[in-house]
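Student: Kindly generate the corresponding structure for this input.
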Amino acid sequence: MKEEKKLMAYANGPSLEEINNTVEVPKNASFARTLMAYSGPGALVAVGYMDPGNWITSIAGGAEYKYALLSVILLSSLIAMLLQSMAAKLGIVTGRDLAQATREHTSKKTGVVLWVITELAIMATDIAEVIGGAVALQLLFGIPLLVGVLITTFDVLLLLLLTKLGFRKIEAIVAVLISIIFFVFAYEVALATPNIGEVLQGFIPDPQITSDKSMLFLALGIVGATVMPHNLYLHSSIAQARKLDRRDEKEVAKAIRFTTWDSNIQLTVAFIVNCLLLVLGGALFYGTSSDLGKFVDLFEALKNPDIVGKIASPVLSILFAIALLASGQNSTITGTLSGQIVMEGFIHLKMPLWMRRVVTRLLAIVPVIICVILYGGSETAVEDLLLYTQVFLSIALPISIIPLTIYTSDKKLMGKFANPTWVKIIAWIVAVALTLLNLFLIYGTLVGLE
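Tutor: Below you'll find the predicted structure:
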């Protein structure tokens, strides 16, 4: 029975067949040149760690507790590095993504259930992208929210164009958009002139985090929202884009090594961006009475001298909106690829990329449009949707982390590349802790715990 499942998975074809095993890597090249050849997948993965959904949490954390939660961002980033390296290793060693590997070890009915849950999580991510893009268009150009939501449906054309240009072009464009986000917030933090000593002290865990209920819940929100389940499926697939002979253990080891380097470098960039967001919140808004729970609040605050002092400028607000738009476009690319991976992996259903994009986007804009119509274009009501999309992400997280830990620790499946004992122990601690944490976040979201 097990062999039959394996044959069925292989008959279904490799993950993301159009990009699988297409990118050449140099032989016997220098470290730097080899790293450049493997660089790219990490950028697509890093997008999920600096999406619009994380922005409000990080800035609000700084505004309320200054730099005390930087240690939480550091911990979250280290967890992300571990899980993403495991996901990439699974794809490189087995030639199967996490969805395919999970489907091999489950029944058809279970595969469908897992697919539905994961699709809802991807749709939730897409809703955040729609909201971020629509709000950015309104802030930049005064476009009504409903019109902005409809405009975001046309970014399918952008993705189709990028697909025809080749996967390396997609990786490059995502890296450029990440750079825009990075430099925007680095510039704004530089203008805010935070106290460097206080910032560095923020990376030391503060005992108050465990004793202050409100602070603890915000810290849990940062950790819980950091690891995105669709990123694990995505990384296990796009790590296979580089040409590789899996019969050569040295070549496999090399691919794992450089893919991990790529992932960790890009996740370090994401870590810095999230730190910049929190530092920006702490430097500009700590001690003020400003409500920073929404993108519009932040946009208005950055140009209000009564809140941020002499550095207040419409330019800062515009740069913030541009970074928000860049983040939304990045999510367009990664969300579509993730959706294709889980659909092919869990239920063995293939469809043209344009159709996949249209279906995903239409599913995402429907709740946003309903919300806009019901509340008369209120940005506050629309952005409140972001809070509830986190529930779907929380539900989907355990069904990705637990199988990932099981499969990468299985010596029959991974051979000499199975997780060593210390990694296995840490991975299980992380898997159990994040599962419990996300159950708590679901409860807190639904009952309004603060």
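Student: make it CA atoms for all contacts and neighbour counts henceforth
Tutor: Will do.
Student: Distance from the chain centre to the helix or strand that contains Leu278, please.
Tutor: Taking DSSP states H and E as the definition, one finds Leu278 inside helix 249-285. Centroid separation between helix 249-285 and its chain, computed with CA atoms, centre = their mean, to the nearest Å, is 12 Å.
Student: Show me which positions of that helix end up buried.
Tutor: Burial within helix 249-285, assessed by neighbour count using 16 or more other CA atoms under 10 Å, is assigned to 252-253, 255-256, 258-285.
Student: what's the helix or strand just after it packed up against?
Tutor: Going down the chain from helix 249-285, the next helix or strand is helix 295-301, by DSSP H and E. Judged by 3 or more CA pairs under 8 Å, 6 or more residues apart in numbering; DSSP states H and E, the packing partners of helix 295-301 are helix 108-141, helix 314-347.
Student: for comparison, sequence B:
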Amino acid sequence: MLIPGASCVQEEDVDTREYVVISDTPRSSTGQPAQKGDRENSLFSPQSMQHQGFSLKNRGASMLLWALLAASAVLTWHSYMLGERLDNLVKVVSRLHGALQPMHEAQKRLAEKDEEIEQKVKEEIAARKNSTQIAQGMMSDAERLLQIALERIERISGAAKISEDTKKLVKDALKNITYDAKTLYTHDEAEVQKMLEMEQEDSNLINYVRRKMWVTPSPRTVPYNLRSPGKMDRSEGQLPAFLDIFENSTGKYFIECGAFDGEEISNTLDLEERYNWTGALIEASPPNFESLLTRNRKSILIPACLSLEKKPTKVKFLHKGTVGKIFNSSEHGGKEPSLNQNEKMIEVLCMPFFTIYKALDRQEVDLFVLDIEGHENEVLHTIPFDKTNILVLIAEFSHGVKFSKDHMKEYMLKQDYRLYEGTKQNYWPKENFMFIKKGCKYDKKHP
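Tutor: Predicted coordinates for the structure are as follows:
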């Protein structure tokens, strides 16, 4: 085998390289084949190795040296691979940083929004100078959002998708919120002036009801706080007719306007307590509403008066126990009446019934109770019945101010309702009409 010598020089077309010939035959220093004696004196002979200091005892050190050289090569290789990985990691971090940049910008915008909100709160405090009212507004917003969130999740995902722990957290949060009746009837004057120009279907008006005139139901786990617990019929005789029409149905929905304190002469408490109904209770009088808050009703409470027009109005309300009503100066010769110690004249904000109906966002209302001491006909004329789905309606006619009871009956028959004339009525013929929507599920039993 020929190997070029290390000191050879190559010139043009002339191969002057010297070659060293290696063969298996040992040779002497003169180039002739080595003899026996030469082998003994060769570089790799035991005698030569001993002469050069390489004894058999030092072979272990030589092997260790080779092992260290091999380990060094391995470490060099791993260092190279680690460097490659670090480079890749730097590239990944760089891409991640780019992806996180929008998040950082969003956080910055949120921080700016927080500052804006804080400034608005300061302005609100400076304008109202009423910490109780501000705190109440914040609690009202919080509890409304919690309840809406729970209802939306149940509607979209199904109640089974929500853990009981989550439900309990929400309900406990709602249960611990307290309300001040006077604050609930207090409204920002600038907002009121704007609302007085809005029509009853205005989305801003509907959202205002949800945001400022809304007390969520007390949880079913919280017991009622009644003066007469266990009483079988708290209505004035209407309950037998209800049970006849609804056939003891459970889980239905009502709206009661003129809710008073939520217990005395209540048309809906028995349905709610015994038949698991729920709904909305509307009360115009702040003193009455204060009592209503303590009953732990399982329905939404709305501190509002019903407007006699198709837009919000501000009126004077005569608080007079169970017979409080919108003050009509024509009944008193254009003058305000003299009041006894149990009566009060209060200025209240009235909302159209249809605005509240839209705020409740119900596809169907099984029962609507209208008992507002004389203005029932006027309220009925504000309702677009072609845009509502009220199946059964009871309205008091005995205190009619502007329209007669015959006018009420005639008007409701034109709205595709018929008069209930069942055998279960008791108090009905004297003071109230009850109408059933033609063709609805409750009309089948009473054609």
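Student: Got a TM-score for the pair?
Tutor: With the length set by TM-score structural alignment, normalised by the length of the second structure, the two chains reach a TM-score of 0.23; 167 aligned residues with a CA RMSD of 7.2 Å.
Student: closest to Ile92 of the first structure out of the helices and strands packed on helix 295-301 of the first structure?
Tutor: helix 314-347 (15.3 Å; CA to CA).
Student: Enumerate the positions of the helix or strand immediately after that closest one in the chain that are buried.
Tutor: Moving toward the C-terminus from helix 314-347 of the first structure, the next helix or strand (DSSP H and E) is helix 353-374. Across helix 353-374 of the first structure, burial judged by 16+ other CA under 10 Å covers 353, 356-358, 360-361, 364-365, 368-369, 371-372.
Student: What of stretch 168-179 of the first structure?
Tutor: Buried-residue list, stretch 168-179 of the first structure, by 16+ other CA under 10 Å: 168, 170-175, 177-178.
Student: In terms of distance to Leu78 of the first structure, which of these ranks first?
Tutor: Once CA to CA is applied, the member of these that ends up nearest Leu78 of the first structure is Ile178, at 19.6 Å.
Student: neighbours around Ser211 of the first structure, how many?
Tutor: 10 (other CA atoms under 10 Å).
Student: Go ahead and confirm Trp354 of the first structure touches Val156.
Tutor: Yes: the criterion here is CA atoms under 8 Å, and Trp354 of the first structure meets it with Val156 at 6.8 Å.
Student: What's the separation between the spatially closest residue to Ile326 of the second structure that is not a sequence neighbour and Ile346 of the second structure?
Tutor: In this structure, Ile326 of the second structure finds its nearest non-sequential neighbour in Phe317, 4.4 Å apart by CA to CA, 6 or more residues apart in numbering. Distance of Phe317 of the second structure to Ile346 of the second structure, given as CA to CA, to the nearest Å: 5 Å.
Student: do Val90 of the second structure as well
Tutor: 71 Å.
Student: what does Gln107 of the second structure give?
Tutor: 47 Å.
Student: follow-up on the earlier one: distance to Phe183 of the first structure and mean neighbour count added to the helices and strands packed on helix 295-301 of the first structure, as TSV?
Tutor: Below are those laid out as TSV (distance: least, CA to CA, whole Å; neighbours: other CA atoms under 10 Å):
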stretch	distance to Phe183 of the first structure	mean neighbour count
helix 108-141	18	22
helix 314-347	9	23
